[in-house]
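A.B. asks: got a predicted structure here, sequence first:
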Amino acid sequence: MTSPTPAAAPATNRLPAGAMRTAWILIVGGFAAILDSTIVAIAIDTLGREFAVPVATIQWISTGYLLALAVAIPITGWAQQRFGGKRLWIFALALFLLGSVLCATAWDAPSLIAFRVVQGLGGGIMFPLMQSLAVQAVGGRMQGMGKLMAVVTVPIALGPIIGPVIGGVILDSLSWRWLFLVNVPIVLIGIVLAAWKLPDDSARRVKAKFDIVGMLLLAPGLALLLLGLSNVESGDGIARLDVLLPLIAGAALIAAFTFWSLHRRERALVQLRLLGRRTLSSSSIVLALAGAALYGAMLLLPLYWQSLRGETVLTAALLLIPQGVGSLAARPIAGLLLDRIGARALAIIGFALVALGTVPFAFADAGTSNVWLSAVLVIRGLGLGTVLIPIMTVSMTGLGHDDIPQATMITRIAQQLGGAFGTAALAVVLTTLLDSATTPAGAVDAFHAAFWVATGVSVLALLTALVLPRREPA
């Protein structure tokens, strides 16, 4: 049953008591999951050598994690309603902790892949639940939400930046098992804080009926789409059965789920009827493009330094730090500006900075100064640290307490698919041009073209941001 939207509170930037504390508790645990999703990517070659398997096999530690995320996200709204947000959050943390410990004890590639799936199931619940609990803590008030989102989205912005650095340091000095053990103290602290201080919402639990048909349509549909897009990244374009079949099957299942959800309305696993709200539908579209702009370029940047500049994995990761610094610096400012200039203007500024911070790489070559590129990355980081705050805030505007978990699942799915599409598109562009390059200059041109495409995605996202409301209602 959908609860009524709470009456708007008087316009003020002051958040309800305990809302910011809830946000900080959530990001402690959430940071581990987001960090883990990027920290392992840098270790693919090392783990392949460790277990004596080809890259195509060991790549499944990332693909399996991604598919598990897709399966877990759709059940989060129902599970929160059935068991309560606090209990579900602690369960997700415990499941992620179990997966981390199991990964550290893996004895071969299949066992590591299986244990990464356990991690992914925990992470898939945590990502949408983190945002849902934070927004519900505000009690339906949108004024001051920018400050809250500036905190909640910190792990999302920093994970892709800090993860490769930590992974590089671990691989340079420690056993690969520490890639997973590094999560343990973070998650333990998150569990203790959640059990101690996270508000108890057990009184709101409802014995909702589980939408089995919806789960059988949506979860495999998302997984197949992501599998097809992941296979695109391996090269050789999209004209392959392991790409086309999953994409076609996934799209068909998603289409079937769309009809099913619109028919069942409030009883659907994910209530797509909420996309009838302009705030949610417009922000979901922009979030998909934001995911493409963020994760697509994160594929290109490390490869640029390693392939064209001959840098080590660790050095390439360290060279990305300025982007993280810019992202951190932008968040408190963006949180304050949101209530002053509105979501649309702030999102446009953010995407413009992302584009400006990407263009110089479309001209860079093996001799371009790293100092100059570091300065450029600070600008790009400022943009990345800005864009998510207004978009995610808009997506929650005007929603009742029980609609918030549904909205967070929709926006999370949009961002996940957008990131996968963006990464796949840039991978196709880069690999196709690199395969045809016969000289070092040809390789440089391939990267230039890929960075121009990445810039174009940011510009497209900027234009799409024009559909966002100018200001959030009080």
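C.D. replies: Structure received.

A.B. asks: please make it C-alpha for all contacts and neighbour counts, starting now.
C.D. replies: Noted.

A.B. asks: what's the nearest residue to residue 60 if we skip its chain neighbours?
C.D. replies: Distances taken as C-alpha to C-alpha, 6 or more residues apart in numbering place residue 113 nearest to residue 60, at 6.2 Å, with adjacent residues excluded.

A.B. asks: residue 55 is in contact with residue 48, correct?
C.D. replies: Yes. At 5.9 Å, residue 48 counts as touching residue 55 under the criterion of C-alpha atoms under 8 Å.

A.B. asks: please identify which helix or strand holds the residue nearest to residue 60.
C.D. replies: Assigned by DSSP states H and E, residue 113 falls within helix 109-137.

A.B. asks: and that helix, what does it pack against?
C.D. replies: For helix 109-137, the packing partners by 3 or more C-alpha pairs under 8 Å, 6 or more residues apart in numbering; DSSP states H and E come out as helix 19-39, helix 55-58, helix 60-72, helix 76-83, helix 85-104, helix 145-152, helix 404-436.

A.B. asks: report the contact partners of residue 134.
C.D. replies: 19, 22-23, 26, 148, 152 (C-alpha atoms under 8 Å, 6 or more residues apart in numbering).

A.B. asks: what's around the residue nearest to residue 60, how many residues?
C.D. replies: The local packing of residue 113 (other C-alpha atoms under 10 Å) involves 22 other residues.

A.B. asks: and residue 367, by the same measure?
C.D. replies: Neighbours of residue 367 (other C-alpha under 10 Å): 8.

A.B. asks: which SS class is it?
C.D. replies: For residue 367, the assignment made with DSSP: H, G, I helix; E, B strand; the rest coil gives coil.

A.B. asks: so what's the gap between stretch 119-134 and the chain middle?
C.D. replies: The chain centre lies 11 Å from the centre of stretch 119-134; the measure is C-alpha atoms, centre = their mean, to the nearest Å.

A.B. asks: let's bring in a second model and compare:
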Amino acid sequence: MTEPTAVPAASTTAPARSPWPALWALVIGFFMILVDTTIVSVANPAIKAALDPETNNLDNVVWVTSAYLLAYAVPLLITGRLGDRFGPKRIYLLGLTVFTLASLWCGLSGSLEMLIAARALQGLGAALMTPQTMAVITRTFPPNHRGAAMGLWGATAGVATLVGPLAGGLLVDGLGWEWIFFINIPVGVVAFVLAWMLVPNLPTNPHRFDIPGVILSAVGLFLIVFGLQEGEHYDWGVIWGPITVWGVIITGVAVMGVFIWTQARTKNEPLVPLALFKDRNFGVANIAIAAVGFTVTGMSLPLMFFIQLARGLSPTESALLLIPMAVLSGVLAPFAGKLLDRTDPRFLLVPGLMFVAGSLFWYSSLMNVDTPIWMFLLPSAMMGIGNAGMWGPLATTATRNLPMHQAGAGAGIYNTTRTVGSVIGSAAIAAFMQGRLEANLPGAASAGGDFGSGGTLPDFVLEGFSTAMAQAILLPASALLIGLVAVLFLRRPDTTGATADWHAADAESAR
């Protein structure tokens, strides 16, 4: 990919330093986070067979993903501010260290409970890293070149969707599920050295941290996710004593309402600067990315369980079906980013979201035992084209007009919104899958249908299981339509004025 030259900063003391080497260094860590997520989705059946073989309940192994996402989502608001306060480079390196060591712990886990705890620590490391990547792009690239930078970000996501499942399949089949985590260790070391050498120490800004806001957001998110995740297990009734599933969920929503109220009234610096939402594009992009997070997390479980358990494919063979998506997304994302710098974001986002949603409805229509396996390559290709017009353009649109001193806060909010959508998607898809299984296979557990021990399912449950998974994937497909409606309300940004403001802020920070 040809790298556009960064516009020089408005300073007479020294020539501008190209921001591209730093971005390439940060992308390696971002790539590792994405690969780890996709690797785990492929390995879920193997993890369940190894660490939780005695139950037919799918929501136990889903906590391997949900614990990671919850620990990832809760700190994002403050980790973005930590980057503004102490410098994105320092916080990124700290997060990379935590993530790499937690990967070692994941691989050494001997029980599902230990793996879930290690995945939560991984989530904390990822929360420290992720906002810093977007903040560095916002603070080092002028607005009229951010589309190209986010194009690289989107291409990284596309390549990760290929490398993750393929590497996961090969490692699970050849060495065991533990190696999907061990592989992060050498990658983390290389990423640390490159970031240490290439990422600049950017100016910091003093911030006060809203500790009550952190506590309220953490409690609210935990209650909502726990209620959704465990609802089916408790038959949406009593958990313990007077505590019910719906009581937990409603309490969580109420706590989040109190959190938003305190953010609007606080006299100190709020954890979430609500003034950022006065920019329509920032607000709309956050709605859309929540829907995207829900969809991307929710779609993988029913698809992978169907491909591996109903059709008998190995993890590696399952991953090969994703090649068109990864290749097309990786190739097209940089071009989409460059085009975004010159056009209305809706011209890319509307067709992008439509293609991804359409591919999921297409998958649902194919999820039966009679469909030739090669036909699953077609919706995969359609999804790859859609991804190229979705990830980078949404992130660019959200950060285009962020003030320099709130780059970390804005990145934290955006990534929190995305991850909250992912957490809810993970919890909701587990409950929805379990509900569809109960509806299509009543009494399957007592009849001997084992949905987690690996291998192909018995013939007498194949049709019902396939129907349940086809119905389950319609939930994330429908959620993405919310994002599609939201992006219709975007405005074309004025990059000329934003670029002038960026240069003025850059010149001021150089003094």
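C.D. replies: Received the coordinates, thanks. What you see is a predicted model; the values in this text were computed from it and never measured.

A.B. asks: care to give me the TM-score?
C.D. replies: The TM-score (TM-score structural alignment, normalised by the length of the first structure) is 0.87; 458 aligned residues with a C-alpha RMSD of 2.7 Å.

A.B. asks: out of the contacts of residue 134 of the first structure, the closest to residue 337 of the first structure would be?
C.D. replies: For the contacts of residue 134 of the first structure, the minimum distance to residue 337 of the first structure (C-alpha to C-alpha) is 12.7 Å, reached by residue 148.

A.B. asks: for residue 21 of the first structure, see how far away the closest one is.
C.D. replies: As for residue 148 of the first structure, its distance to residue 21 of the first structure is 10 Å (criterion: C-alpha to C-alpha, to the nearest Å).

A.B. asks: neighbour count: these two, which is higher?
C.D. replies: Neighbours of residue 148 of the first structure and residue 21, each counted by other C-alpha under 10 Å, are more numerous for residue 148; the result is 25 against 15.

A.B. asks: who touches the more buried one in this structure?
C.D. replies: 19-20, 23, 134, 335.

A.B. asks: any idea which of these has the most stuff around it?
C.D. replies: Of those, with other C-alpha under 10 Å as the count, residue 134 tops at 25 neighbours.

A.B. asks: and that one? What does it align with in the second structure?
C.D. replies: Alignment note (TM-score structural alignment): residue 134 of the first structure maps to residue 137 of the second structure.

A.B. asks: could you do residue 414 of the first structure as well?
C.D. replies: Alignment note (TM-score structural alignment): residue 414 of the first structure maps to residue 417 of the second structure.

A.B. asks: so residue 232 of the second structure makes contact with residue 433?
C.D. replies: No. The pair residue 232 of the second structure / residue 433 is not scored as a contact, 9.7 Å apart, by C-alpha under 8 Å.

A.B. asks: out of these two, which sits in the more crowded spot?
C.D. replies: The neighbour count for residue 232 of the second structure versus residue 433, taken as other C-alpha under 10 Å, is higher for residue 433 (24 against 20).

A.B. asks: so that one versus residue 153 of the second structure, what's the distance?
C.D. replies: 32 Å.

A.B. asks: do residue 223 of the second structure as well
C.D. replies: 32 Å.

A.B. asks: who has more neighbours out of these two?
C.D. replies: residue 153 (27 against 21).

A.B. asks: who touches the counterpart of that one in the first structure in this structure?
C.D. replies: Residue pairing (TM-score structural alignment): residue 153 of the second structure is matched to residue 152 of the first structure. Residue 152 of the first structure sits next to 23-24, 26-27, 130-131, 134 when contact means C-alpha under 8 Å, 6+ apart.

A.B. asks: quick one: which two of these are the most distant?
C.D. replies: Checking the contacts of residue 152 of the first structure with C-alpha to C-alpha, the most distant pair is 24 and 131, at 11.5 Å.

A.B. asks: more neighbours: which of these two?
C.D. replies: Neighbour totals were compared for residue 24 of the first structure and residue 131, and residue 131 leads with 27 against 18 (other C-alpha under 10 Å).

A.B. asks: that one and residue 407 touch, don't they?
C.D. replies: No. At 9.8 Å, residue 131 of the first structure does not count as touching residue 407 under the criterion of C-alpha under 8 Å.

A.B. asks: most tightly packed of the helices and strands packed on helix 109-137 of the first structure?
C.D. replies: helix 145-152 (a mean of 25; mean count of other C-alpha atoms under 10 Å).

A.B. asks: what's the mean deviation for that one versus the second structure?
C.D. replies: Helix 145-152 of the first structure, aligned to the second structure and superposed, deviates on average by 1.1 Å (mean C-alpha distance after the TM-score superposition for the first structure).

A.B. asks: now residue 238 of the first structure, nearest residue through space, not along the chain?
C.D. replies: Leaving aside its sequence neighbours, residue 238 of the first structure sits nearest to residue 232 (C-alpha to C-alpha, 6+ apart; 5.8 Å).

A.B. asks: number of residues surrounding the one you found?
C.D. replies: Other residues near residue 232 of the first structure number 25, with proximity taken as other C-alpha under 10 Å.

A.B. asks: contacting residues for it?
C.D. replies: Residue 232 of the first structure neighbours (C-alpha under 8 Å, 6+ apart): 238, 243, 424, 427-428.
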